[in-house]
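Chemist: Here is the input, now give the coordinates:
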Amino acid sequence: MSASTSPFRNPSTASSVLLSDVSFAWPDGTAVFDHLDLTLNAGTYSLIGANGAGKSTLLALLAGRLEPASGSITLSAGADAEVGLVTQDPQSDPRATVDAALGIADVRSALRRIENGSVDPDDFEIVGDEWDVEERALALLAQMGLPPDLDRAVGSMSGGEATLLSIVAALMRRPSLLLLDEPTNNLDTDSRARLFDAIEHFAGTVVVVSHDLELLERVDATLELYRGEVRVFGGPYSHYREVVDAEQQAAAAAVANAAGDLRKQRRELVEAQIKLDRRARTAATAEREKRVPRIIAHKRRSEAQVSAGKLRNMHRTDVDEAATRLDAAREEVRDDRTARIVVPEVEVAPRAQVVVDDRLRVDGPERIALTGPNGAGKSTLIADLIDRERIVVPYAFVPQQIVFDDPSASIAGHVAARHPDISTQEVRAHLARFLFRGNRAERTLGELSGGEKLRVALADALLGDPTPKLLILDEPTNNLDLDTVTQLVGALESWRGALVVVSHDAGFLARIGIERRVVLTRQERAR
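Modeler: As a prediction, this is how the structure comes out:
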């Protein structure tokens, strides 16, 4: 398909985005951005950063869903320019129809009335310039691999289809700025390819938050959000990693050099003090033994004290300056890639029955991937195995959609309430293994990023007594930043129980050592 015929392209909407002196803080005063300046010309950008760094917050500011405390955000296309935002795990009323989810139900109804002879001015006002709205919607649905059915119930869609529908809804707005927050969540291989095509042929500015390495290699530039600042790297993720890894190697070397210099300065301070003390003792002995006249001895002692003070101050200044250089060097060493999730130790006998079902049998500590296209029923199968009690060992399940009953509860409070028989100290120690150490465990559930919610759910699930022997994860990499994916891979590599993972992320499955794949098809679900 050529760019000129793509339904994704709208050549009149190319626009640049300017953030000038933008500051934003949460109601509790926690600063997210402080005097942020950024210019984005037409093109495709990835936005990366640790979970909780503020990526989704920045997208919400760009979309106008949040207002900056100071500064301005402007689009060169003008105040009337449209912005399309696709959030993480988009939700629609399951009773709604596709046209309602796309925001065109009222226009369709007005068109039907006009076709049936209505001359009501209100109907014509509702339609406006959208006379081809149905054709555009059907074309976009088809291009994204969705059935061209505007009357279909949203509740019948899989998670991946819901994501695709939200992308179509954003494109229906003819946006000049398209913001995508983890758009490959739940998407199968074919759907991901369609998404990549949509991004490639979009004429405006695209900002995408994603952990999908293939998508991150398709961007024009990489934006990293770190410590409230955005840094622009002129290339894909691999270029960003090369630059940052080289910088971190240099930073580590600088720390080693600064630490060595500090040790040297401290040693010289001690040696100088010993030398001065030796001189003072010699002078005191000479004065006691009256080797020199008292007035000369007193003068020498005064001069020595002044000289000693200057020497001590000089060495102490050198030590202080060396310590300052070490602190500055350590500031450049990033700790966002070193955190490690620690899962409980568990053993499963090689031939022990774990899941007893013809559709998915698990024996011993197998590592199984449950795969298949969107709508094949992977999540439905997991739910059915749980409901029919086909799992015959203690298990932990982390679902695709993580929802907390009380978003105002703290992490520690939530997990403690879920496990009343476990002491507060044990809960705290367990949460620390999932990177919620100290005050981080006091954060409220409602303020957590998608990746942080995954870690809370995982910590909660694995705190069971007895310890789970089967871990079931449904699309666990959804909403995770790249470093947290690496942390999760490390945790699953050390997991010695049975493992069943629902995922479309081939790279992730390869990294966690999947031994067997169970592939579902839509035909099997129909049966």
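
Chemist: from here on, contacts and neighbour counts on C-alpha atoms
Modeler: Noted.

Chemist: got the residue ranges for the helices in the stretch 201-350 of the chain?
Modeler: For the stretch 201-350 of the chain, the helices defined by DSSP state H, counting those that start in this stretch cover 213-216, 237-288, 294-331.

Chemist: Please render these as a markdown table that adds distance to residue 9 and mean neighbour count to the earlier fields.
Modeler: Shown next, in a markdown table, are those (distance: least, CA to CA, whole Å; neighbours: other CA atoms under 10 Å):
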| stretch | distance to residue 9 | mean neighbour count |
| --- | --- | --- |
| helix 213-216 | 19 | 18 |
| helix 237-288 | 25 | 15 |
| helix 294-331 | 44 | 15 |
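
Chemist: Residue 398: which of those helices is closest?
Modeler: helix 213-216 (23.3 Å; CA to CA).

Chemist: could you list every residue that touches residue 32?
Modeler: Going by CA atoms under 8 Å, 6 or more residues apart in numbering, residue 32 touches 23-26, 53-54, 228.

Chemist: Show me the one of the helices of the stretch 201-350 of the chain that comes nearest residue 173.
Modeler: Going by CA to CA, the one of the helices of the stretch 201-350 of the chain nearest residue 173 is helix 213-216, 23.2 Å.

Chemist: how distant is that closest one from the center of its chain?
Modeler: Computed by CA atoms, centre = their mean, to the nearest Å, the chain-centroid distance of helix 213-216 equals 14 Å.

Chemist: What about residue 182, how many residues nearby?
Modeler: 24 (other CA atoms under 10 Å).

Chemist: I misspoke; the intended subject was residue 84.
Modeler: Neighbour tally, residue 84, other CA under 10 Å: 23.

Chemist: helix, strand or coil for it?
Modeler: Three-state call for residue 84 (DSSP: H, G, I helix; E, B strand; the rest coil): strand.

Chemist: same deal with the one 10 residues further on?
Modeler: Look at residue 94: counting by three-state DSSP, its state is coil.

Chemist: Can you tell me the closest non-neighbouring residue to it?
Modeler: The shortest distance from residue 94 to any non-neighbouring residue, by CA to CA, 6 or more residues apart in numbering, is to residue 155 (3.8 Å).

Chemist: Sequence B follows; please return its structure for comparison with A:
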Amino acid sequence: MAHPNAPSASVTCSALSFQWPDGTTVFDELSLTIGRGRTGLVGTNGAGKSTLLRLLAGQLSPSRGSVTVGGSLAYLPQNITLDTTLRVDQALGIAERRAALRAIEAGDVSVEHFETVGDDWDVEERALATLGSLGLGDIELDRTVGQLSGGETVLLRLAALLLERPDVLLLDEPTNNLDLFARRRLYEAVDSWRSGVLVVVSHDRDLLERVDRIAELRSGSVSWYGGGWSAYQEALAVQQEAAERMLRAAEADVRRQKRELEETQIKLARRERAGKKLDAQRRAPRIVAGERKRAGQESAGKLRGLHEERLNEARKRREEAAEAVREDAEIRVSLPHTAVPAGRTVLSLAGLRPRFGALREADLHVHGPERIALVGRNGAGKTTLLRTLTGELEPLSGEARVSVPLRFLPQRLDVLDDGLSVMENVARTAPGVADNHIRAQLARFLFRGARAEQPAGTLSGGERFRAALAAVMLAEPAPQLLMLDEPTNNLDLASVRQLTSALASYRGALLIASHDLPFLESVGITRWLFLGDELRESTAEEVRELLEAPKAGVGKEAGKEGA
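Modeler: Purely as a prediction, here's the structure:
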């Protein structure tokens, strides 16, 4: 996949600094070199992972410093947008070479055709082989991009990059929106990377297990760990244990220094009182008593200063030790009004056929606090079905009836108004609720104090998700049916844990469309629905088998809304 004669394949950042136009500093004098092999770039939401990739790709310019790339570079961003009118061969960048080959085969020996082809006489075979390796073997080169699902579009763009045979390949959250079958194909592409530089930003643990090393971006600097995700987690656990020991020792030292300072102050006060008493008894001359007092004060000041300095140093060591201990705050919120009785009908579908996707007709009844996973292949129409249930899209036939208050958290998180603060966004969904109550609840969503006043447009990815989640979960009337569309996309693993803990507090019915099976299993799914041309009730094991099986035409007739 990389040029065999590219010994210089590397990426180097030298004293790299970057600020956003509003003055927010992301990197300050960052220096690192990424060599050959597979590197997983991890870090919390807002750490700057995607920004760093964009700097490496040349899509952003550093404020200071430089980026040097050895060899050719290809970049797959998080959000793929392709012209839906393009043919597949145009999206792959091989249309001109195909046309030249067709002309030559037809007997046209014009020089420009040979110049267009160059040495790439097998370009069509390579393109088909690359598509096949990514599970897109049933996609013809003359087909239009508009007929592909969102996941297929991601894989098509990756195929185009692989055909370039880059020396450096940057992938930003490549498994977002991919079903399990497509993820397996991408995993195989990563496994087969043998030379050159591959850097992948991801929260997908299975993908991160396949890298040679982990680069953790934290507080504007990078720390390196050998091996994949499991090795990184083990190393982190050892570090955390040591950091927590150091913090306990530092806290004990602060307590000891405080105690010694207090004891010193008591001793000095006693000494001063005793000196005054002695001078009074001896009736020492005023000048002698004053000189003795000054000497005593000077000595006491030095001793007090020494202990205060030791206390300040101990506090500084405690602060440094505390910084090394990672916070893993969890969302702890009480939502009693979301409870639904077990026998209550929450949602009913009768002969429902959505406007897009593969589903022909669906009948479904949801009762009480069921937790339902909606899974299916890319293009099956999961998003379309959810949008139909909310009433945003009209069905082609049939009906969907929701019998309780419903809230929907879409992939785009467009429930937030970027111009409003977090507090104002939540207040907008909960009219009549006291501000103090909203603030108390937002604190449990980890928006404390001034953070609740932060404009939504300035939030990091993880913060934005928490704010959107708060807006739907704290809404009035309390939602007794909560629908989530791919909620773990673009979330780091700490944010996924926070989402899981928040959903543990939710007492209503849940309907979650997701490709993330480990996440679905962690939230206590009680019913699994596989979406194809019918809505099929399955077990977790059956779902996994269906998703890992080769495609059987799912998505060929799906519109662009059915990703």
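
Chemist: rewinding a little: name the nearest of the contacts of residue 32 of structure 1 relative to residue 341 of structure 1.
Modeler: Of the contacts of residue 32 of structure 1, the one sitting nearest to residue 341 of structure 1 (CA to CA) turns out to be residue 53, at 18.6 Å.

Chemist: Spit out the contact partners of the closest one.
Modeler: 32, 225-228.

Chemist: how about TSV for these, with distance to residue 511 of structure 1 added?
Modeler: Formatted as TSV, the contacts of residue 53 of structure 1 follow (distance: CA to CA, whole Å):
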residue	distance to residue 511 of structure 1
32	33
225	26
226	26
227	29
228	31
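
Chemist: Just the ones in strands from those residues, please.
Modeler: If you go by DSSP state E, the contacts of residue 53 of structure 1 have 32, 225-226 in strands.

Chemist: Next up, the contacts around the equivalent of residue 409 of structure 2 over in structure 1.
Modeler: Aligning on TM-score structural alignment places residue 409 of structure 2 opposite residue 398 in structure 1. Neighbour list for residue 398 of structure 1: 454, 457-458, 461, 472-474, 476 [criterion: CA under 8 Å, 6+ apart].

Chemist: Please flag which of the residues you listed sit within strands.
Modeler: In strands, judged by DSSP E, the following of the contacts of residue 398 of structure 1 are found: 472-474.

Chemist: I'd like the residues you listed laid out as JSON lines, including neighbour count.
Modeler: Output for those, formatted as JSON lines (neighbours: other CA atoms under 10 Å):
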{"residue": "472", "neighbour count": "20"}
{"residue": "473", "neighbour count": "22"}
{"residue": "474", "neighbour count": "20"}
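
Chemist: what's the helix or strand for the closest residue to residue 392 of structure 1 other than its chain neighbours?
Modeler: The shortest distance from residue 392 of structure 1 to any non-neighbouring residue, by CA to CA, 6+ apart, is to residue 354 (5.5 Å). In this assignment (DSSP states H and E), residue 354 of structure 1 forms part of strand 353-355.

Chemist: how close does that strand sit to structure 2?
Modeler: With mean CA distance after the TM-score superposition for structure 1, strand 353-355 of structure 1 departs from structure 2 by a mean of 1.0 Å once superposed.

Chemist: with structure 2 superposed, average distance for the helix or strand following that strand?
Modeler: Note on strand 353-355 of structure 1: by DSSP H and E, the next helix or strand toward the C-terminus is strand 362-363. On superposition with structure 2, the mean distance recorded for strand 362-363 of structure 1 (mean CA distance after the TM-score superposition for structure 1) is 1.1 Å.

Chemist: Trace strand 362-363 of structure 1 over to structure 2 and give me the residue numbers.
Modeler: Counting by TM-score structural alignment, strand 362-363 of structure 1 pairs with residues 366-367 of structure 2.

Chemist: again, but for stretch 169-182 of structure 1
Modeler: If you align by TM-score structural alignment, stretch 169-182 of structure 1 falls on residues 160-173 of structure 2.

Chemist: how far is that stretch from where the chain is centred?
Modeler: The answer for stretch 160-173 of structure 2 is 21 Å, by CA atoms, centre = their mean.

Chemist: and the gap between the counterpart of residue 140 of structure 1 in structure 2 and residue 89 of structure 2?
Modeler: Counting by TM-score structural alignment, residue 140 of structure 1 corresponds to residue 130 in structure 2. Distance, residue 130 of structure 2 to residue 89 of structure 2, by CA to CA, to the nearest Å: 12 Å.

Chemist: of the two, who's got more company?
Modeler: Between residue 130 of structure 2 and residue 89, counting by other CA under 10 Å, residue 89 is the more crowded of the two (23 against 20).

Chemist: Would you confirm that that one belongs to a strand?
Modeler: No. Counting by three-state DSSP, residue 89 of structure 2 is not found in a strand; it is helix.

Chemist: Enumerate every residue touching the aligned partner of it in structure 1.
Modeler: Using TM-score structural alignment as the criterion, residue 89 of structure 2 maps onto residue 99 of structure 1. With contact taken as CA under 8 Å, 6+ apart, residue 99 of structure 1 is in contact with 105, 150-151.

Chemist: Now rank those by neighbours and give me the top one.
Modeler: Going by other CA under 10 Å, residue 150 tops the contacts of residue 99 of structure 1 with 20 neighbours.
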